[in-house]
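Asker: the sequence and its predicted three-dimensional model are supplied below.
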Amino acid sequence: MKAVIHAEKTGLEGLTYSEIAAMEPKAGEIKVKLKTAGLNHRDLFVLERHKSTEPPLVIGSDGAGIVEAVGEGVTLVQIGDEVMVNPGLGWKEKSDAPPAGFEIVGHPFHGTFGESIILPEENVERKPEYLTWEEAGVLSLAGLTAYRALFTRGKVQPGMKVFIPGVGSGVATFLVQFAKAAGAEVYVSSRSKEKCEKALEIGAHRAIDSHEDWNTALEGLKMDLVIESVGAATFNKSLEILRTGGTIVTFGASAGDEVKINLRTFFYAQQNLLGSTLGSAEEYKEMLQFMESHRIRPVMDKVFTLDQFEQAFNRMEQADQFGKIGFKIS
């Protein structure tokens, strides 16, 4: 089959659009003929984590398509079902942390940037009818990351003031929509005036320039909850606008992972710092139900074909996107 494959060289230089042997499902597995897929920051990181000495790898964690074949003993789906890929492997029930052996589709196992994928039957859910194929193919990893950070870890409630630094990524755009739907007041920051304006269009209450002093821009308003993924560039600024007893949830560090904080200020303010990751199959189902009940759709940036992968990766690497970058496969 045709796929975007990483091999022989680390980084973008190791990517090609070429042929790799297709596989058939074993017992308990299914084969999904993919129609669409979605690009994530994780795919950029995988290009460094997947070593040149390792076997060729089909990357990609998001996808949607039609069940093409089933292995022995499969009962949850049947051939012809329209499904979405849950990229979390081996995490079934909601818990404080993923279990031992938890992995994500696209590394170390083959991912979604190909014509088909083999998965355990429990790693797909039926595609909601109101979503287009492009929307279904891009939402899983970013949507689930946002859902767990906001609801399971952040315990968002109606009336809360929620701040999201660095709006523009797929996760951030889901966070804005999810928090708004949950009844929270949503505040965001970005270096881009255009992204600030787009964030207001999808439900943000206020958007500020990341270069400004945040306390001044927010007129001293303090946040109940901050969802952080930028890291070193914004972490202390996020703490400064967090109220006494407030919570900061972090799930990423796109601008550096080494952060120094004033511990005395932190503990006197009785603030809470929580980490978060992708999420469980239970949370994935909850997320889809929440999205369907509020008719939430992924914010789409651009859709490419798989052979245009270089354009898509460059757009992601340069942080030009607002929302999700997708691939049309079939």
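Answerer: Arrived safely, thanks for sending.
Asker: every contact and neighbour count from this point should use C-alpha atoms.
Answerer: Fine.
Asker: the strands in the stretch 51-200 of the chain, which residues?
Answerer: 57-58, 62-70, 82-85, 88-89, 103-104, 116-120, 124-126, 161-164, 185-190 (DSSP state E, counting those that start in this stretch).
Asker: distance to residue 297 added to those strands, as CSV?
Answerer: Shown next, in CSV, are those (distance: least, Cα to Cα, whole Å):
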stretch, distance to residue 297
strand 57-58, 27
strand 62-70, 15
strand 82-85, 14
strand 88-89, 21
strand 103-104, 23
strand 116-120, 24
strand 124-126, 16
strand 161-164, 19
strand 185-190, 18
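Asker: please compare the first structure with the one that follows:
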Amino acid sequence: MKALLLVDESQDKIAIREIEKPNPASGEVLIQLKAAALNHRDQWCRIGLYPGIEYGTVLGSDGAGVVVAKGEGVDDYWLGKEVIINPNINWGDNEAAQSVEYHILGMPSNGTFAEFVSVAADRLMEKPSHLNFSEAAALPLGGLTAFRAIFTKAQIQEKQKILVTGIGGGVAQFAFQFAVAAGAEVFVTSGSDNKLQTARKHGVSGGFIYKDEFWVKTAFNETGGFDAIIDSAGGSSMNDYLKLIRPGGRLVHYGSTTGLPKSLDMFRLFWCQASIHGSTMGSDSEFVKMTEFVNQKKIKPIIDSVRSFDDIVSAFDQMHEGRQMGKLVVTF
């Protein structure tokens, strides 16, 4: 079968190779993938900025397809089912945090950038019926990360004011869509006015260009501040968010793409009774709740582009350049 491997002998560091099709072990199923989607972790693996790098691994955490075979002990129910894959492996029993054995499908376990993948049967959820395979493939990792940030950590309620930053990324797009669907008044930031316009078409109340020197003042004057801010940038922007958070508000961070803050305004933090929450992808139970929420609200992922698996390297290059608005999907 064809698969995209992380390789050390190529300048691209990724290459499509022919490898042996996996056989499902006891408790596993074999999925013929119809579509897979990129995440930033795939690009980070490519450039060596992800822990536990193992060359020869099939990358990819997001995928949707059809169960075509099963190992011993798996219910016949799953044969022929259209499914999405929960990319969590060994989250553990603690809902508050992942176990020390935790990792994500696609590194070091072989992932979804292949014609077939073998996973444990308890990683399966039936594909939401209102989504096609390309849309469904875009959902798992980004949707789960956003769901935990929005509902478990930020505890967003109807009519609250929410800010989601950097809405070019897949998680941020799910975050603002989930918050809108929950009845919150949602605002976003981006470096691109075109991306802000796209977000408005999906129900956000307003947006701000973070490259604008005075965007924080503008945002405060227009909104009066936010009950929760969902962010993946971190860095020196932390102090800007503290200027925008309402008393008792929550800052939720699921990444730190701009690094560590040079300083933190502790006085403003404690005086406004704000709280800072770290967040990751999410637990298995949250994956079930996220999928049910998407089904109930008929949410569709924002797709930037869909291309053939043979052109997957170009999708990696586009992600590296940050030109996408929505998920980058490949089909088989």
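Answerer: Arrived safely, thanks for sending. Quick caveat: nothing in here was measured; it's all calculated off a predicted structure.
Asker: got a TM-score for the pair?
Answerer: After superposition, the two chains reach a TM-score of 0.94 (TM-score structural alignment, normalised by the length of structure 1), with 328 aligned residues with a Cα RMSD of 1.9 Å.
Asker: any chance of CSV for the strands of the stretch 51-200 of structure 1, columns distance to residue 305 of structure 1 and mean neighbour count?
Answerer: Shown next, in CSV, are those (distance: least, Cα to Cα, whole Å; neighbours: other Cα atoms under 10 Å):
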stretch, distance to residue 305 of structure 1, mean neighbour count
strand 57-58, 15, 25
strand 62-70, 13, 26
strand 82-85, 19, 26
strand 88-89, 25, 20
strand 103-104, 23, 18
strand 116-120, 15, 23
strand 124-126, 23, 20
strand 161-164, 31, 26
strand 185-190, 29, 24
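Asker: ok, residue 44 of structure 2 - contacts?
Answerer: Neighbouring residues of residue 44 of structure 2 by Cα atoms under 8 Å, 6 or more residues apart in numbering: residue 50.
Asker: residue 270 of structure 2: what secondary structure?
Answerer: helix (DSSP: H, G, I helix; E, B strand; the rest coil).
Asker: residue in structure 1 matching it?
Answerer: In structure 1, residue 270 of structure 2 lines up with residue 267, judged by TM-score structural alignment.
Asker: in structure 2, which residue is most central in space?
Answerer: residue 142 (1.7 Å; Cα atoms, centre = their mean).
Asker: surely it touches residue 176?
Answerer: No - with contact defined as Cα atoms under 8 Å, residue 142 of structure 2 does not count as touching residue 176 (11.8 Å).
Asker: ok, residue 87 of structure 1 - how many residues close by?
Answerer: 27 (other Cα atoms under 10 Å).
Asker: now do the same contact list for the nearest residue to it once chain neighbours are set aside.
Answerer: Nearest residue to residue 87 of structure 1 in three dimensions, chain neighbours excluded: residue 105, at 5.0 Å (Cα to Cα, 6 or more residues apart in numbering). Contact analysis of residue 105 of structure 1 by Cα under 8 Å, 6+ apart lists 59-61, 87-89, 111-112.
Asker: where do the strands of the stretch 201-332 of structure 2 begin and end?
Answerer: 206-209, 226-231, 245-253, 275-278, 303-308, 327-331.
Asker: and the ones you listed as a markdown table, adding distance to residue 265 of structure 2 and mean neighbour count?
Answerer: A markdown table is the format used below for those (distance: least, Cα to Cα, whole Å; neighbours: other Cα under 10 Å):
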| stretch | distance to residue 265 of structure 2 | mean neighbour count |
| --- | --- | --- |
| strand 206-209 | 23 | 20 |
| strand 226-231 | 16 | 27 |
| strand 245-253 | 13 | 21 |
| strand 275-278 | 12 | 15 |
| strand 303-308 | 37 | 15 |
| strand 327-331 | 35 | 25 |
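Asker: closest one to residue 101 of structure 2 among those strands?
Answerer: strand 275-278 (19.2 Å; Cα to Cα).
Asker: show me what the closest one is packed against.
Answerer: Applying 3 or more Cα pairs under 8 Å, 6 or more residues apart in numbering; DSSP states H and E, one finds that strand 275-278 of structure 2 contacts strand 245-253.
Asker: ok, and what's touching the strand it packs on?
Answerer: Contacts for strand 245-253 of structure 2 (Cα under 8 Å, 6+ apart): 149, 153-154, 224-234, 241, 272-279.
Asker: repeat that with 6 Å
Answerer: 154, 225-232, 272-278 (Cα atoms under 6 Å, 6 or more residues apart in numbering).
Asker: in JSON lines: the strands of the stretch 201-332 of structure 2, plus distance to residue 22 of structure 2.
Answerer: Below are those laid out as JSON lines (distance: least, Cα to Cα, whole Å):
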{"stretch": "strand 206-209", "distance to residue 22 of structure 2": "46"}
{"stretch": "strand 226-231", "distance to residue 22 of structure 2": "38"}
{"stretch": "strand 245-253", "distance to residue 22 of structure 2": "37"}
{"stretch": "strand 275-278", "distance to residue 22 of structure 2": "36"}
{"stretch": "strand 303-308", "distance to residue 22 of structure 2": "22"}
{"stretch": "strand 327-331", "distance to residue 22 of structure 2": "19"}
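Asker: and of those strands, who's closest to residue 165 of structure 2?
Answerer: strand 226-231 (5.3 Å).
Asker: Provide the aligned range in structure 1 for that closest one.
Answerer: The aligned range for strand 226-231 of structure 2 in structure 1 is 223-228, by TM-score structural alignment.
Asker: stretch 293-309 of structure 2 now?
Answerer: Counting by TM-score structural alignment, stretch 293-309 of structure 2 lines up with residues 290-306 of structure 1.
Asker: ok, and what's touching the matching stretch?
Answerer: Under Cα under 6 Å, 6+ apart, the answer for stretch 290-306 of structure 1 is 135, 321-328.
Asker: what is the nearest of the residues you listed to residue 199 of structure 1?
Answerer: Of these, the one sitting nearest to residue 199 of structure 1 (Cα to Cα) turns out to be residue 322, at 8.9 Å.
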